[in-house]
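Participant: I would like the atomic coordinates for the input below:
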Amino acid sequence: MSRLFRRQTTGGVKDSAGYTAFRVLNVVALVAICFVTLYPFLNVLAVAFSSQGYINAGQVSIWPRGFNLTTFQMVMSDPLFWRNYGNTVVYTTVATAIAMVLTTTFAYALSKKRLKGRAFFVGLAVFTMFFSGGLIPNYVLVNSLGFRNTIWAIVIPNAISIFNLLVMKSFFENFPEDLEEAASIDGLTTYGILWKIVLPLSKAVIATMVLFYAVTFWNSWFSAVLYMSKPELYPVTVYLRNLLMAASAPAGSDEGLQIAANVKAVTMLLTTLPILCLYPFLQKYFVSGVMLGSVKA
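Facilitator: A predicted model of the protein is given here:
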């Protein structure tokens, strides 16, 4: 195969003209894909720091025009914004921790073929991916449990993602049984094996699931709107959503559209910034974690 792309010379191996052309086209294609991928984010970043006049005139692309921090100052000077931001941090941290404990233990149990009723529990979990109780029954249930206007209204109904559960289950199924058998002979219980043997060797899939859950809970707003009625309990996503709606002027007003465009950009930037800062630290686990649960050992 290499003969098609390289040719032998007196000075060593040299790329053929076809292989060189392939590399050039490959680089050009990758650069184009990167630009197309980054352009929406760069555009949002530019709009967030641009003045309303340039935004309305459609003159903002990937570079700010008429540098403007008014919207940032307006949002960040509001004490309620910081209160809701703190709520989001607490909700995301608590919800992710509970979700990881439940998902990990459930997935580990389902990965054991000797578990009695394993097929039933797997089928029950998969069934919930296609059928749910519906919005009104869920609201009635949460309200009857006394979860309204509490953190549990956000945490409990979304504690386990079936997709994440199945990924972790597949990963644990590929885990070497010899290690667990050796640990069992040494006297470790099932929970001891999980805590001291399995989890330390599962950092990749755990980091991936933490990222999945954290992003989901951080961006969640519908549950808060549905189950909470006190503004001081809202997450920041609801605060910024309400800000965007309030900034929109009546239909037909050009000024309203200008403000809404700027506020929308600031909203997206403030809500995605923490996740963007977190992702680089988990990136090395992210790709390997997803692949490990999908390939048989």
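Participant: for the rest of this, base every contact and every neighbour count on C-alpha atoms.
Facilitator: OK.
Participant: now do the contacts for the residue nearest to the spatial centre of the chain.
Facilitator: Most central in the chain under C-alpha atoms, centre = their mean is residue 215, positioned 3.0 Å from the mean C-alpha point. Shown in contact with residue 215 (C-alpha atoms under 8 Å, 6 or more residues apart in numbering): residue 275.
Participant: doesn't it belong to a helix?
Facilitator: Yes - with DSSP: H, G, I helix; E, B strand; the rest coil as the criterion, residue 215 is part of a helix.
Participant: mind checking how far it is from residue 294?
Facilitator: According to C-alpha to C-alpha, to the nearest Å, residue 215 and residue 294 sit 22 Å apart.
Participant: now the helices for the stretch 101-250 of the chain?
Facilitator: Using DSSP state H, counting those that start in this stretch, the helices found in the stretch 101-250 of the chain span residues 118-130, 135-144, 152-155, 162-173, 177-185, 190-193, 203-219, 222-227, 236-247.
Participant: quick one: the longest one to chain centroid distance?
Facilitator: To tie it back to what came earlier, the one meant is helix 203-219. Taking C-alpha atoms, centre = their mean, to the nearest Å, one finds the center of helix 203-219 at 6 Å from the center of the full chain.
Participant: please give me the structure for this one as well, since I'd like to look at both together:
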Amino acid sequence: MTAVVKNRISQGSTAVDVILYALALAICIITLYPFYLVIILSVSSPMEVAAMNVFWYPKGFFLGSYELIVQDAKMWWAYSNTLIYVIVGMLLNCLMAVLGAYPLTVRKLKGRKWVIAFLLIPMYFGGGLIPSYLLVNKLGLYNTMLAIIIPGAVSIWNIILVRTYFTTIPEAIRESASVDGASHWQLLFRIIVPISKPILAVIAIYTVVGIWNSWFDALVYLPNEKLHPLQMYLYRVVVQQTVDLKTVVTMEDAKNAAYSMLTNIQLKYAIIVFTTLPVIFTYPFFQKYFIKGALIGSLKE
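Facilitator: Take a look at the predicted model:
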């Protein structure tokens, strides 16, 4: 009897498996449905969208909102700005995280624990928007691309993640490299960085998503619209796409104004899809490193 019970426990229960699979499926549906709803709303008829009659499938196939976005030259200019911010910001974040984390793993470094404790303070406490604005202005970064790139180049959280990952690398590797005459720079960039791809992938994807979705810094530091990122441009489009009732004179104007209002309602859904899909498509390139890096980098020393 005891052997039978142990065998059942090791094999598991079919009823429990069914419940777990059903629960996982329900969670997936709950998680994915909002994004699916936004997609079908972005390609449905503006009248159906305004009436909120779209729930499970598109009604009245319509791509006018996407045409409005794609045909705008200013949008592509903002898109190129965003690519610059994302690429440069990601590279700087990874570089600064590596350079900041490596010294904190050197056991012979005096005051190492005090430096780590000091880094934790600004991670939880900041000066706020006004001191940041004054600093950016005094440094001459205001209304330049560097106002978006430089302030976000260093992330203390990323430094801590990379440091935690570096501490999992066997000490024997460092000692062997030192015996062979390798300097700290050679040890870092020829040995440690190549085997730290998982945690660097985590930082890269976090940075890409953060910069891609950022618009408030551009609102504060970039009055020049030619420097605005994609999110700021699309935010401007949504806010400024309003109908001036004073210009409505004839019945035809009223129809055009009503149609414009309906299109603007749908435009926000097309914008969400248009700005989200590029980030989603980048994830598969980091997936094989992302899960491992997220788990190892989050472990405490």
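Participant: re the thing from before, the residue nearest to the centre of the first structure -> the second structure?
Facilitator: Using TM-score structural alignment, the partner of residue 215 of the first structure in the second structure is residue 209.
Participant: equivalent analysis for residue 262 of the first structure, please.
Facilitator: Checking TM-score structural alignment: residue 262 of the first structure goes with residue 266.
Participant: neighbours around its match, how many?
Facilitator: 26 (other C-alpha atoms under 10 Å).
Participant: could you report the distance from it to residue 280 of the second structure?
Facilitator: Going from residue 266 of the second structure to residue 280 of the second structure by C-alpha to C-alpha gives 22 Å.
Participant: residue 128 of the second structure: neighbour count?
Facilitator: So residue 128 of the second structure, with other C-alpha under 10 Å, has 8 neighbours.
Participant: same check on residue 299 of the second structure?
Facilitator: What residue 299 of the second structure shows, counting by other C-alpha under 10 Å, is a neighbour count of 11.
Participant: which ones are touching it?
Facilitator: residue 164.
Participant: residue 67 of the first structure: what secondary structure?
Facilitator: Put simply, residue 67 of the first structure is coil when judged by three-state DSSP.
Participant: number of residues surrounding it?
Facilitator: Close neighbours of residue 67 of the first structure, defined as other C-alpha under 10 Å, add up to 15.
Participant: what do you get for residue 61 of the first structure?
Facilitator: Counted with other C-alpha under 10 Å, the neighbours of residue 61 of the first structure add up to 16.
Participant: ok, it to residue 34 of the first structure distance?
Facilitator: Distance from residue 61 of the first structure to residue 34 of the first structure, by C-alpha to C-alpha: 16 Å.
Participant: same question, residue 52 of the first structure
Facilitator: 28 Å.
Participant: likewise residue 6 of the first structure?
Facilitator: According to C-alpha to C-alpha, residue 6 of the first structure and residue 34 of the first structure sit 28 Å apart.
Participant: who has more neighbours out of these two?
Facilitator: Neighbours were counted for residue 6 of the first structure and for residue 34 using other C-alpha under 10 Å; residue 6 has more, 16 against 11.
Participant: surely that one touches residue 19?
Facilitator: Yes - applying C-alpha atoms under 8 Å as the test, residue 6 of the first structure and residue 19 come out as touching, 7.1 Å apart.
Participant: could you find the counterpart of residue 241 of the second structure in the first structure?
Facilitator: For residue 241 of the second structure, the residue aligned by TM-score structural alignment is residue 247.
Participant: now its match. Nearest residue, chain neighbours left out?
Facilitator: What sits nearest to residue 247 of the first structure in space, not counting adjacent residues and going by C-alpha to C-alpha, 6 or more residues apart in numbering, is residue 260, at 5.6 Å.
Participant: just the element for the one you found, please.
Facilitator: Assessed by DSSP states H and E, residue 260 of the first structure sits inside helix 254-292.
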